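S.K.: sequence first, then the predicted structure, then my questions.
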Amino acid sequence: RLRRAFWRWWRPVVTFAIPVVAAGMVSLWWNWARYGSIWDTGYVETETFSADWFFGLFGLTVGPARGILWYNPILLLAIPGALWFWRHQRRILLLSLALIVVYFAVYAKWYMWHGGYSWGPRFVVPMLPFLSLLAGPGWNALMSERVLSWFGFAAGVMLAIWSLLVQWLGLLAPYGLVQDRLATAVTPLFADVTFTDIQYSPLLLQWQAIRPDTIHLAWWRGDAWPDAVNWLALGMSLAGIAVGLLLLVQQVRSTRSDDREDRLRNWLYAAALTLITVALLTYYAGA
């Protein structure tokens, strides 16, 4: 049985393993080139897994400063979504939960579990695809009005809007302004109280940091009014969004599963994004 399984699955396993092994080899080479040893990662001896484990778990999940559910409340739909996976795709659920639990458990123990100068819990970002996967059935149930009727639909929309607004809040102004303010108001730097007291939540303090002179986007400079808008950068960004939405709509409307058409769409999207990126880099090269 093992032999049959090996010959059946060796191609996808090898295909998956090749980039993983290649990335690991590049990382080891970088350690050797920069620090003189493949085992030296550049971290000092004081940087260890020495944090209070329960405090780290609290902070990464529901804490007011770095709790992932505050920064992505739509992930609450992963709870009902997990029930759907338990009934229909149990293996996928168990694998996803195993990865999520292990990842959170490991980084909760890291001495700087909060990620330092970062907007949200940056260390657990790699788990977002798995959490989003689990949230999918919950979202689908709310949008199809099978659950809680109009109230469920409204709740789903509100969670989505909240999640989007939080990302824009972190995007509009450099988060370092808030962290520098916290460092001045509360000592020592990254004191525990700044991760438990809601008055120090970046989600509240970031609003106070947003001013015309602190908004630095690729297409907007609030302190350069009336020439605040860079129309080329804005147009290129909107073009990338438009291309992505167009291909997404075509994919949703498609009634057939054609690998060639899927590959063509992917290549077109990649080509469009490449063209937009090259145009922006060329424009800003002399800036």
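M.R.: Happy to help now that I have it. Residues are numbered from 1 along each chain as shown.
S.K.: from here on, just use CA atoms for contacts and neighbour counts.
M.R.: Will do.
S.K.: packing partners of the longest helix along the chain?
M.R.: Longest helix in the chain, counting residues (DSSP state H): helix 2-35. Here helix 2-35 touches no other helix or strand, going by 3 or more CA pairs under 8 Å, 6 or more residues apart in numbering; DSSP states H and E.
S.K.: right, and the helix or strand after it?
M.R.: For helix 2-35, the following helix or strand on the C-terminal side (DSSP states H and E) is helix 53-61.
S.K.: for that next one, give me every contacting residue.
M.R.: 65-69, 104-105, 107-110, 113-114, 121, 195-196 (CA atoms under 8 Å, 6 or more residues apart in numbering).
S.K.: again, only this time at 10 Å
M.R.: Applying CA atoms under 10 Å, 6 or more residues apart in numbering, the contact partners of helix 53-61 are 63-71, 104-114, 120-124, 192, 195-196.
S.K.: where does the residue sitting nearest the centre point of the chain sit: helix, strand or coil?
M.R.: Central residue of the chain (CA atoms, centre = their mean): V125, 4.4 Å from the mean position. Put simply, V125 is helix when judged by DSSP: H, G, I helix; E, B strand; the rest coil.
S.K.: contacting residues for the closest residue in space to L217 that isn't next to it in sequence?
M.R.: Computed as CA to CA, 6 or more residues apart in numbering, the closest residue to L217 that is not its neighbour in sequence is L172, at 7.1 Å. L172 makes contacts with Q206, W207, A209, I210, R211, P212, T214, I215, H216, L217, W220, as judged by CA under 10 Å, 6+ apart.
S.K.: dropping in the other structure now:
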Amino acid sequence: MRTVSGERQPRGVVRNFHLPLAARSVQAHPSAASDGSGGGRAGSLYVAPPPSTTGQGRFPLPSPRGRPPAVDDTPSPARVKAANSPRRSAPGGPAVTSGTTPPSARASFRSRCTEMAGATAEPPDLTPRLATFRPLPRPAQLTLGLFVLALGVYLLALRTNYGYDGQMMYRVTESLAVRQSFQVVDPVWHMNEPYTFYGLAVSLLLLPVFLLGQALLHDGSRLIVLYEPTITALTVVAVHRLARELGASYVRSLAAALAFAFGTLAWYYSTTVFTEPLVGLAMIGALWSLYRYRRDGHARELLGAGALVALTLLARWDSLLLVIVPFGGYALIQVRGRLLPNTKWIGRLLLFAAPIVAALAVNLAYDWVRYGSPLDAGPRAQGGGAFSTPLLTGLYGLLLSPGAGIVMYVPLVLAVAASFPAFLRRWRAEALLITALLVLRLLVYAQWSFWDGREWGPRFLVPVLPLLVLMLIALPADRRIRIGAVVLIGLGVSIQLLGQIVPYDTIVWPQTAPLIVSTLGLHDAAGSSCLCSWVVDRAAATAMDFDPRFSPLVRQVVLLRQGTIDPEWQAFWPVLTALLGLAAAGILLLWRTARRLDAEARAKTWSLREARMAG
């Protein structure tokens, strides 16, 4: 038997019937109906879901005996017009608006279905369930919540580890605010006087914080504790926003941002004053701006990316090779990809390079002030170390050593390695840029005399951590890989929490270095075993890097078992534990928000697809 449309109908089988168009159209919410009480929500709408290709929205009818009549359920233009046109109500009855199905029509539809099927069973009720209207969260709320969460957790430490580098950069800030001078005093090593050999960026960014503390609390150093947590929290937000820009879902973007925030060295270095977190923020911000330029073609994105790259040069001279060269090549690819005329694309590149040239001029002028010549390195060549470490030794130390290897402190990089092939296939240019940034940094600092950074973990690899964790958005869907990634994230969070409870700078190094000197019998050429000797200090640091007995992580576990922890945690551990629990609840809330935003995005995509098919 053939239907009206000419399609052959199998014997003994009845075709499934679609809902009428009126049942699929926009219907008025029942609470919006006027009942005379004024309590309805006017304008509230319910959108019934369209039928899917998997059979949802249809119901199978039992096969009758004999041959059923041929039915063509394809909606004709007349049926569409009749279904969507307003109907007049019966006298005294309720008005029937356009797009609604009156009860009489539903009953008639059921009776026709029953007659055609030859069955006595009542078909299921096809009336859509009416849902209450709930406003969906905005993406800005998720971004703000992520920033507040990260900043709040970072501020729980309420301490600032200046380190030697941070002390010198802070002294420049203090000198500028109090004496309007760049000259400082180095009371320990006397290498950074009368001028430091560090960059200006951190000192200039600390200046408004110092002035604010001086104005409010009469002590410029009181608010310095806010600087690095703010920089790191902004980096967390940048990871999330760049992941969204690349096309990742809200859930994956949030997962990558949270993994960076609490599963990497970002948590520990949020309590320090170093240049590396600032360089990391500037690099991921520059990548975000350049990717937006490829999408929109706005010149302001190039200018913003150039300004962020220039900030890395103001922070560290080595950014001239480690940051500007890779980003310059990536910017060239993005500009040439716009297929602009020769004069225009050269102008766009000059727009990107203008802030970098300005930063280079500032650095040269600063060298002229410090050393009397813009081309004179001054004491930077002596006090800053030298390329004296064998390459393989440095590579092993940065990657796998028990005291400073990135795999030991950030085990999440193993999941990043599993995500790299998929990330490379989808975002080839970005993957090559991140690889170039990592390889250049490894090759340069593996040969540096202070390759370990004299801190907890590989300090010089901290700037590339945001970009590495970004690759987690391409984590394969294999269940075993995802379970392994969750385990690695949990292990990383445990390591970072250990770094907060048993700090390296105030507990681990002061108690481990004398133990190393006495155990190994270290001394200098004059026979002194004092850690004030540069030779003894360096030998103790080397033993901590390569000897598992003195590894900072091993020593932290030992000290924790002995009850030697941070005084703040010892005094306020119930409060701090409760606050961390509150932060965990905040993470669950953000996760729920991200899932709702993904559901909204899928619904919009589905609606657009249905509209295109209908058109």
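M.R.: Thanks, I have it. Predicted model, so just to flag it, every value in this text is computed and none were measured.
S.K.: now the TM-score, please.
M.R.: Scored against TM-score structural alignment, normalised by the length of the first structure, the superposed chains reach a TM-score of 0.67; 235 aligned residues with a CA RMSD of 3.5 Å.
S.K.: aligned against the second structure, show me the partner of the residue nearest to the centre of the first structure.
M.R.: Using TM-score structural alignment, the partner of V125 of the first structure in the second structure is V462.
S.K.: roughly how far does its match sit from L440 of the second structure?
M.R.: 14 Å (CA to CA, to the nearest Å).
S.K.: for G244 of the first structure, which non-adjacent residue is closest in space?
M.R.: Computed as CA to CA, 6+ apart, the closest residue to G244 of the first structure that is not its neighbour in sequence is Y269, at 6.7 Å.
S.K.: tell me how many other residues crowd the closest residue to L254 of the second structure other than its chain neighbours.
M.R.: Spatial nearest neighbour of L254 of the second structure, excluding adjacent residues (CA to CA, 6+ apart): H240 at 5.8 Å. Per other CA atoms under 10 Å, the neighbour tally for H240 of the second structure reads 27.
S.K.: equivalent analysis for W345 of the second structure, please.
M.R.: 17.
S.K.: give the aligned equivalent of V14 of the first structure in the second structure.
M.R.: Counting by TM-score structural alignment, V14 of the first structure lines up with L303 in the second structure.
S.K.: now that match. Nearest residue, chain neighbours left out?
M.R.: Nearest to L303 of the second structure is F352, by CA to CA, 6+ apart, at 5.1 Å.
S.K.: one step back: any idea how far the residue nearest to the centre of the first structure is from L203 of the first structure?
M.R.: Counting by CA to CA, the separation of V125 of the first structure from L203 of the first structure is 18 Å.
S.K.: and the counterpart of the residue nearest to L217 of the first structure in the second structure, how far from D566 of the second structure?
M.R.: Aligned counterpart of L172 of the first structure in the second structure: I501 (TM-score structural alignment). Taking CA to CA as the measure, I501 of the second structure falls 6 Å from D566 of the second structure.
S.K.: with A377 of the second structure instead?
M.R.: Noted for A377 of the second structure: a distance of 40 Å to D566 of the second structure, by CA to CA.
S.K.: the two: which is more packed in?
M.R.: Remark: of A377 of the second structure and D566, D566 carries more neighbours, 19 against 14, as counted by other CA under 10 Å.
S.K.: any idea what that one aligns with in the first structure?
M.R.: Using TM-score structural alignment, D566 of the second structure pairs with I215 in the first structure.
S.K.: tell me which residues in stretch 449-458 of the second structure are buried?
M.R.: S449, F450, W451, D452, R454, E455, W456, G457, P458 (16 or more other CA atoms under 10 Å).
S.K.: with stretch 408-415 of the second structure instead?
M.R.: By neighbour count with 16+ other CA under 10 Å, stretch 408-415 of the second structure contains the buried residues M408, Y409, V410, P411, L412, V413, A415.
S.K.: how long is that stretch end to end?
M.R.: Using CA to CA, the two ends of stretch 408-415 of the second structure sit 13 Å apart.
S.K.: residue range for it in the first structure?
M.R.: Going by TM-score structural alignment: stretch 408-415 of the second structure matches residues 70-77.
S.K.: with stretch 268-286 of the second structure instead?
M.R.: Across the first structure, nothing matches stretch 268-286 of the second structure (TM-score structural alignment).
S.K.: do stretch 167-183 of the second structure as well
M.R.: The aligned range for stretch 167-183 of the second structure in the first structure is empty, by TM-score structural alignment.
S.K.: ditto for stretch 333-352 of the second structure
M.R.: Counting by TM-score structural alignment, stretch 333-352 of the second structure falls onto no part of the first structure.
S.K.: buried ones in that stretch, by neighbour count?
M.R.: Of all the residues in stretch 333-352 of the second structure, those buried under the rule 16+ other CA under 10 Å are Q334, V335, R336, W345, R348, L349, L350, L351, F352.
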